[in-house]
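>>> Sequence isn't available, so here's the structure alone:
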C-alpha cells in the first residue's frame, strides 16, 4: 500500500532508540508519506533535530510556539492523519496515560487523543522498566483509548524498538481504511518437505514469498491474519508446519476453532509422499523411491469457507480451472514454474467475473488479488 497523500506525525522521545528514527522516516517516505517530526527535549540530547529535518524535508518541531503546532497537526481540523510515537519511553507512556502534557510530544498526544485520531506507540526501554506493573497498567489504559502499541523485541535485557518494517506495516494498516476489518484470513504458504529417509526430503522450489506478501497485504487492509507455513511473518498469527500432514492438521485445528472468511492456498503442498526409509539410503548405487499420492488440502476449505483462492501451477492450469470452479473455488491464480522463488511473478487471476493479468512484484500481485477479492467476492 502507498501512503501517498497521508501525513504522519512522528514523535521522538528520550530513548537511545531515537538513533533509528532517521531510517524509519526514510522508510515512511519511500511509501510516499509526508512525515513531520516532533521531538522532546530529552530526545534532542540523543539525536540532533537537524537529522530529522534533513530526513523528512520538514523543520523538526522542538517546542510549542505561537503557531500552536499541536493544534495545527492534531486539532479537530489537523493536518496529520496519524501520530506515531517512536521510540516511546516509559516516562512518555505514563504521562499520556495520566493526561500529563509537559513535553512537546505529550502535548501533541493529548490533542490527538481529544480528536480521536489514530495513535501508535512504539516502546523502547530496559526490560525491567517495560515489565513494571504500573507501566503495564498504563499501557492497558492507553489500549482502552484505542491507542495501538507495537510490542518491543526483548533482547539482551532490553525492550528494543520494533523493527522498521513492522512499524510501517502498522502505519499502513491504520491508514488503509481497513476494508478487511472483522474478516478472518487463513493462508497456507511455502513449500512442504516429505521425508525420504533420515537425511533427505522431497520438496519444491517454493520460497513462500507470495504467501508472506499475501499475509502482509491482508494485515495492511485490516484483516485478522493467520498463516500456516515453515517460516515467520512479523505480523499476524504464525502456525508452524513443515509437511503436508502437519499442514493438514493445522488447517483442521484452525477450522474447528473458527471458520475463516477467506482461505488462500498459496502453499506448494506436496502432491506425493515417498515411502520412508529408516536411516540413510546408501549412496553410489541406484535407488527406487515409491511415491504415494496425498489428498488435496484445498478440499478442507472448499464449500465451508465463503471465499477460497487456489494457486494452480503448470501448463495445464487453464484446463483444470473449471474442475476447481465446479468444486466451489472462488478464484484461481494460474501460476508458472518460473514464479517459484522469484521476487516477481506473472499470474492470471481467473474467477466467475473473467480474467485479469497480474504481473509485477509479489507485493503488487498480492495487492491486486485482494483488490479483486474485495471488489468481487465480499
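Yep, that arrived. In this text, all values refer to a predicted model and were calculated from it rather than measured experimentally. Residues are numbered from 1 along each chain as shown.
>>> going forward, measure contacts between C-alpha atoms and count neighbours the same way
OK.
>>> can I assume residue 93 sits in a strand?
No - using DSSP: H, G, I helix; E, B strand; the rest coil, the secondary structure at residue 93 is helix, not a strand.
>>> who are the neighbours in contact with it?
Neighbour list for residue 93: 135, 138-139 [criterion: C-alpha atoms under 8 Å, 6 or more residues apart in numbering].
>>> residue boundaries of the strands in the stretch 251-378 of the chain?
262-268, 272-274, 291-293, 307-313, 331-335, 344-351, 354-361 (DSSP state E, counting those that start in this stretch).
>>> among the contacts of residue 93, who's most crowded?
residue 139 (23 neighbours; other C-alpha atoms under 10 Å).
>>> from what I can see that one touches residue 95, true?
No - with contact defined as C-alpha atoms under 8 Å, residue 139 and residue 95 do not form a contacting pair (11.0 Å).
>>> In helices, which of the contacts of residue 93 fall?
For the contacts of residue 93, the ones inside helices are 135, 138-139, with DSSP state H as the criterion.
>>> second one coming, line it up with the first:
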C-alpha cells in the first residue's frame, strides 16, 4: 500500500497520456496523494479538469505562474514528493532529461528534484529503437532513473513492436516496489564490468573491445530492485551508474583483489571481460621500435576470478553468475564454461562482428543454468539487465 506517500506525476504529451488517468485513480485507491503536472503537449490529450478531478489536487502547468510560485515554488514542488513519476515518458521528455534541459515546468522539476525518479516510456517503435533514444536511456538509467517498460504490442499509429506503454496496474506495482524498497532490499550484490588493461609498457596494453555497457546496466537494474551494489569496473567507456559503490580498477589482478574485498555478498555477477593473459615483465619505459627487430613478449595467465570465487568453501555468494562472449558454438562453449568454472549460471552471447553486440546498445543472450539453455530475444541491454536482475531476485528469495 501507498498510504502517506506523495507522488509528483508528470504527464507527457502522447496518446498514452489517457492511461495516466487510470494510473491516478489506482494510486489514490492505495492511499497515495498525487500532485499532477501537465506538459503543454499533454494538454492536447487530457485536460487539466479531468486530471484535477481524479487527483483531487491542483494541476500545475506553467513554469512562470506567479500564483503557483507564491503558493509553492517549483523547486519546492519537486522536493516534497516521495517519487517523481513520468507517465508517459515521451522521446522528447527523455531527451530533455538526459541532456539536463529545463525549458518548461516538467523538465525544470525533473532537473531540480532530489527524490527518486521513475519513467514509463511510450512512443513509436522506430523512435524507441532510434540510436538517440537508446543513448538517452543509457544516460538516464546510469543517473539512477528507474524505467518501467515499454511493452510490445499494437500501437495507435498502426505499427507493432516495443514502445507501447505498460498498463496502469504494472505502473502502480512498480511504484509500490520502489517505495517499499524492492525485492532485493537488504541484499548485497557484487558486479564486475568493463575490460581490464594489462600493461606492456607505459603506453601500450592488452585489452579487448568491451564497452562496459551491459555490466553497468546490470548494476543499475539491481540497484533499482533495492540491492546494495558494489560495482567493480575496469577502464570502461560508459558512465558509472549512480547510487552504487564504484571501485575503479585497471588490471585483472586489481579486479580480483577488489572482488574478494567486496565479499561477503548474496550474489555476484561477473560481467567483466577480463584479459586472459598479461606479459611476464612489464617494461618501465616505452619499448622502442628498432628496424628489423620485433620485440618478444612472454605471457602468463591472469587469475581466474570467476572460478576462484565459485570454488570458495567459505564466503561464497549464494548465486554466482558468469558471462561468456563467444563467436561460435555459443551454447556448447558456454555450457562447458559453466561446468569448468563451477558457477551457477552463465550468460552467453554471440559477439561476432556481424551481430554488432560488442560495443552496441543491444544484446541477445542465452542463460545457461543447471536446467539447460534459455534463449532470450534480442533487446536493449537495459532490458536484458532488468530481466536478469528480476531473475536474480526471484532466485535469492528462494535460497
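Ah, there it is. Everything quoted here is computed from the prediction, not taken from an experiment.
>>> ok, back up a step: residue 224 of the first structure is nearest to which of the strands of the stretch 251-378 of the first structure?
Closest approach to residue 224 of the first structure among the strands of the stretch 251-378 of the first structure (C-alpha to C-alpha): strand 262-268, 10.3 Å.
>>> and that closest one with strand 307-313, angle?
20 degrees (axes from the mean of the first three to the mean of the last three C-alpha atoms, to 10 degrees).
>>> So which elements touch strand 262-268 of the first structure?
strand 184-191, helix 209-220, strand 307-313 (3 or more C-alpha pairs under 8 Å, 6 or more residues apart in numbering; DSSP states H and E).
>>> make it 10 Å
strand 184-191, helix 209-220, strand 224-229, helix 244-257, strand 307-313, strand 331-335 (3 or more C-alpha pairs under 10 Å, 6 or more residues apart in numbering; DSSP states H and E).
>>> Make CSV out of the ones you listed and add distance to residue 238 of the first structure and mean neighbour count.
CSV is the format used below for these (distance: least, C-alpha to C-alpha, whole Å; neighbours: other C-alpha atoms under 10 Å):
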stretch, distance to residue 238 of the first structure, mean neighbour count
strand 184-191, 10, 25
helix 209-220, 10, 25
strand 224-229, 5, 24
helix 244-257, 11, 16
strand 307-313, 19, 22
strand 331-335, 23, 24
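>>> still on that earlier bit, want to throw the contacts of residue 93 of the first structure into TSV with distance to residue 108 of the first structure?
Formatted as TSV, those follow (distance: C-alpha to C-alpha, whole Å):
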residue	distance to residue 108 of the first structure
135	20
138	18
139	18
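>>> Quick check: buried residues in stretch 105-119 of the second structure?
For stretch 105-119 of the second structure, the neighbour count (16 or more other C-alpha atoms under 10 Å) marks 105-114, 116-119 as buried.
>>> Next up, identify which helix or strand residue 46 of the second structure is on.
Using DSSP states H and E, residue 46 of the second structure sits within no helix or strand.
>>> what's the matching residue for it over in the first structure?
By TM-score structural alignment, residue 46 of the second structure lines up with residue 58 in the first structure.
>>> ok, now how distant is the aligned partner of residue 313 of the first structure in the second structure from residue 347 of the second structure?
The equivalent of residue 313 of the first structure in the second structure is residue 325 (alignment by TM-score structural alignment). Counting by C-alpha to C-alpha, to the nearest Å, the gap from residue 325 of the second structure to residue 347 of the second structure is 9 Å.
>>> quick one: common contacting residues for those two?
271, 334, 365 (C-alpha atoms under 10 Å, 6 or more residues apart in numbering).
>>> What's the match for residue 217 of the first structure in the second structure?
That one, residue 217 of the first structure, aligns with residue 221 by TM-score structural alignment.
>>> from what I can see its match touches residue 386, true?
Yes - the pair residue 221 of the second structure / residue 386 is scored as a contact, 5.3 Å apart, by C-alpha atoms under 10 Å.
>>> and for those two, which residues touch both?
Shared contacts of residue 221 of the second structure and residue 386, counting by C-alpha under 10 Å, 6+ apart, come down to residue 147.
>>> Which of the shared contacts of residue 325 and residue 347 of the second structure has the largest number of neighbours?
residue 271 (29 neighbours).
>>> quick one: the helices in the second structure?
18-29, 48-55, 66-71, 74-77, 91-99, 105-112, 125-129, 131-142, 168-179, 213-224, 252-262, 305-310, 330-341, 381-397.
>>> Just the buried positions in the last one, please.
Which is helix 381-397 of the second structure. Within helix 381-397 of the second structure, the residues that count as buried by 16+ other C-alpha under 10 Å are 381-386, 388-390, 392-393, 396.
>>> mind putting those residues in CSV, distance to residue 81 of the second structure included?
What follows is these, written out as CSV (distance: C-alpha to C-alpha, whole Å):
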residue, distance to residue 81 of the second structure
381, 30
382, 26
383, 27
384, 30
385, 28
386, 25
388, 30
389, 27
390, 26
392, 30
393, 27
396, 31
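>>> Of those, which is the nearest to residue 154 of the second structure?
residue 383 (19.4 Å).
>>> is it true that that closest one touches residue 162?
No - the pair residue 383 of the second structure / residue 162 is not scored as a contact, 11.1 Å apart, by C-alpha under 10 Å.
>>> Next one: the residue sitting furthest away from the middle of the first structure from residue 278 of the first structure, what distance?
Computed with C-alpha atoms, centre = their mean, the residue of the first structure farthest from its C-alpha average is residue 285, at 47.3 Å. From residue 285 of the first structure over to residue 278 of the first structure the distance is 17 Å, taken as C-alpha to C-alpha.
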